[in-house]
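Asks: For reference, the sequence and a predicted model appear below.
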Amino acid sequence: MKSSVVTALTSGVDIEPSIQAMLQANFSARNEGVYEPLSPQQMEPKLLAFLAAQGLAEARVEGFKRMGGGASKEQFVFDLYAGDKFVRKCVLRMDPLESAVVTDRAKEFGVMRAVVDKLPVPPVLWADLHGEHLGRPALITGFIGGVTKPSNNAGNVSGLGTLISEPFRAGLSQEFLKYLQIMHGISPDFDDGKVFQLPNQDEYQAARWQLNWWVSAWRDDAIEGLPIMGLAERWMRDNLPKTSELVIVHADYRTGNYLFDEQSQKITAILDWELAHIGDYHEDLGWIACHQGKTNDGEVLASGLMPLEELCSRYTAMTGRVVDKQALYFYQVLSVYKCVVICLATSARTAGNKHSHQDILLSWLTAAGYAFVDQLICLLEEA
């Protein structure tokens, strides 16, 4: 099958250039053999050699082991020492050959460096952007403590279907919105276009870039077609919203991607910045809305925290930004479309190719994708 990314390059489909290059590189990796993740014992010498190349000749590590969680990246934790002196606890996040979501370490590195003084973000210590030392692109950050949900909470992996229990909702909702406000208030041209391009050619480019990104991913990765995806694409192309203000979009801001302290109910770290880009603030709101938790009486809470109407009204009160209902609805549809792509296309193909350390989880996500198909159908019927 001909790559839709190559087709996009030759036919002038409007996608952010760095995203286009990332998709093409990922497509090229498809013919690689089975991915064989290295054990901690095999990884540790590579890590020490990398640290030495960063000028840490006396570096040594203790307790180097894998971390649980995460559908996209290999994660390790270790204690870093300089000789006999303890430096800090660290986390190594490394790309497998393919994953549930194709991402760019340079973007993750850049945005985390830009927001670390304003948001609770794990400090980025070193980056092996092309995998020259560690074998695969990787970042090393400081370790931040916390939990992704209250210890008595139920919920699926990756934050799907998580409902934050009632005693925690008020405190975490306030923290969640506070940091969303701060993030959207940071200048979107923080790196002068070095890594993050601004979609400012016209008022529709921010939405168009995102739609073309995920349509390309679907066409490249889908194992079998789904008519609803074609209908959704047509509806979105007919209903592209204008963007009145560009902001930093996290693009995966939801329960499950922040850590918090159970006692104080304070968020300690915002995680998983690899999808960050410059775009419309409605996009983050739409993504929050599509990750739903339901109470016992059937009330739907955006990201398991608050009803959608409350999310929008409180966001407007805190930021002064009006939430346009049509723009929000577009990004709700796009968000659910993305979830279908991630689950039924990219995760399924990656697991089938045996290109990840998380084949079992990716196979589970494939089955979970049909819940998002049902959600997409409901949204389009309502539209």
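Replies: Now that the structure is in, tell me what you want to look at.

Asks: From now on I want contacts and neighbour counts done on CA atoms only, so please keep to that.
Replies: Noted.

Asks: mind listing the helices for the protein?
Replies: 4-11, 17-28, 40-53, 105-115, 166-185, 205-221, 227-238, 281-290, 308-319, 325-340, 348-353, 359-382 (DSSP state H).

Asks: For Val247, give me its contacts.
Replies: 183-188, 278-281 (CA atoms under 8 Å, 6 or more residues apart in numbering).

Asks: here comes the other one, which I'd like you to weigh against the first:
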Amino acid sequence: MISAPGGNIAEVTAAVDRFALGDRPTEEFIAEMRRRFPVEPEVDALFTRKMRRRAGPAYQRITVDELNTCMVNMLTDLGIEEFTISGQRWFTGGVSKIQLGFTLEWRDDHGQVRKEDMVVRMDPSEGSNTTSRLREFELLQAFNGLVPVPRVFWLDRDARWFPEPALVYAYVRGVTKPSLTDSGRVSGMGTNFGPALRETLAEQFMQQLASIHTFDLGSRTFESMAVPRTGTTQSAEWQLNRALRIWEEDRCEDFALMDVAAGWLKRNLPPLDYVSVVHGDYRSGNFLFNEENGKISAWLDWERAHLGDRHRDLAWTTHRSFGHYTEDGRDYLICGLVPEDEFYDRYTAASGLSVDPDRLDFYRILNCFQIIASVTATATRVAKLGKSHQDVLLTRVKGMEPVTARELQRLLLEKI
């Protein structure tokens, strides 16, 4: 006879059946997720599309020739004339997107021949992050000239030309870490810029974060982003429900710590005092800089951006995994750039916005919950079903779970 620790056979069978729905979700299951976890319309549409497509075929590797055909079809339909595509090369790095560099020579609307290095950025069949290319396109357009960002050219929002939604933007030269350092090997984690570059980068880092958070929302309308109401908890609810929906749709197991965290987060939703553009992944590893003069040349990876509470960014940027201690071991540097107290002081001075410790704590806990949901649930499910070009890496990132769970436990113990 098989025993079921902590429950009976019927309960275990029910749990197995429940988690199996993640592989082949029914319309009833999808409807339940939408009802239980209301989110922004664009996020809801993306998650619903993801679940309805999940039972479909595994990821099929696209070739350079196939991408060439996609680009030729797109440019032809857009009325671009006399163009030549050359210099195609795959870009490595990152977990969730397929990226191909190429050079385009074409005659523009004014009859001038132009030549640009570009990047096509496209979703796999399913990635570790379900995000909007439209949102990314809109934000890169909005911040052009305000902070360093790649210049965008074209958007394939509904996969009309490419196998999945895609955008095309200008290639930006730069590095994410000094060429002589061996730290920060993975996605900006622990990157040491060295004393010479540190202050030059830090000043830009702080000013550009302030510029993002104080962007004049009255100057532009975003189709892809809903505006949460100030004085309410709507912004926090949307972000929490997004994380909860990911967890419930994708997980393959129960995890009591996540239940405790979800309960605390629901009881402690903070009201919003000011609506900011939130980058969503503002940290070292996501900006390029010129190594000779230390000038930041581009901010990348806007895929998690939304309108909401600036403390979501502040909590993410100050996450311990992105920084390191100074050479003498005395001070911990946020993203390898500035001590934490100095970070908040300089941010307040640059932005004119306050920093609320209680809101920081809420978003620190939510960020830990989101990380665990991404690496334990989504990454595992996507790798299991072979939906991405990064199956090996997606499996590997599950190693972040115990470290993040320990941090989540520590944060909760301080609050409960």
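Replies: That came in fine, so what should we check first? Just so we're clear, the structure is a prediction, and the values are computed from it rather than from any experiment.

Asks: TM-score for these two?
Replies: Overlay of the two chains. TM-score (TM-score structural alignment, normalised by the length of structure 1): 0.94; 382 aligned residues with a CA RMSD of 1.9 Å.

Asks: Adding distance to Ala269 of structure 1 and mean neighbour count as columns, could you present the helices of structure 1 in CSV?
Replies: Formatted as CSV, the helices of structure 1 follow (distance: least, CA to CA, whole Å; neighbours: other CA atoms under 10 Å):
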stretch, distance to Ala269 of structure 1, mean neighbour count
helix 4-11, 35, 15
helix 17-28, 26, 17
helix 40-53, 24, 15
helix 105-115, 11, 20
helix 166-185, 10, 17
helix 205-221, 26, 21
helix 227-238, 33, 14
helix 281-290, 17, 25
helix 308-319, 20, 15
helix 325-340, 23, 23
helix 348-353, 29, 21
helix 359-382, 24, 17
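
Asks: nearest to Arg254 of structure 1, of those?
Replies: Nearest to Arg254 of structure 1 among the helices of structure 1 is helix 281-290; the distance by CA to CA comes to 5.5 Å.

Asks: which residues are in contact with the closest one?
Replies: Here helix 281-290 of structure 1 makes contact (CA under 8 Å, 6+ apart) with 184, 245-254, 301-303, 308, 312, 323-324, 327-329, 331-333, 335-336.

Asks: Also stretch 58-76 of structure 1?
Replies: Defining contact as CA under 8 Å, 6+ apart, one finds that stretch 58-76 of structure 1 is touched by 40, 44, 48, 51-52, 77-83, 91-96, 99-101, 157-158, 357-358, 361-362.

Asks: Drop anything exposed from those residues.
Replies: Buried residues within the contacts of stretch 58-76 of structure 1, counting neighbours by 16 or more other CA atoms under 10 Å: 44, 48, 51, 77-81, 91-96, 99-101, 158, 357-358, 361-362.

Asks: What's the match for Gln205 of structure 1 in structure 2?
Replies: Using TM-score structural alignment, the partner of Gln205 of structure 1 in structure 2 is Gln234.

Asks: what about the residue nearest to that match when sequence neighbours are not counted, distance to Val39 of structure 2?
Replies: Excluding the flanking residues, the one nearest Gln234 of structure 2 by CA to CA, 6 or more residues apart in numbering is Pro228, at 5.8 Å. Taking CA to CA, to the nearest Å as the criterion, Pro228 of structure 2 is separated from Val39 of structure 2 by 11 Å.

Asks: Just to check, Ala362 of structure 1 is in contact with Ala351?
Replies: Quick fix: residue 362 of structure 1 reads Leu, not Ala. Yes - using CA atoms under 8 Å as the test, Leu362 of structure 1 is close enough to Ala351 to be in contact (6.0 Å).

Asks: how near is the residue lying farthest from the centre of structure 1 to Glu62 of structure 1?
Replies: Within structure 1, Asp84 marks the point farthest from the mean C-alpha position, 36.9 Å out by CA atoms, centre = their mean. Going from Asp84 of structure 1 to Glu62 of structure 1 by CA to CA gives 11 Å.

Asks: ok, now Cys90 of structure 1?
Replies: 11 Å.
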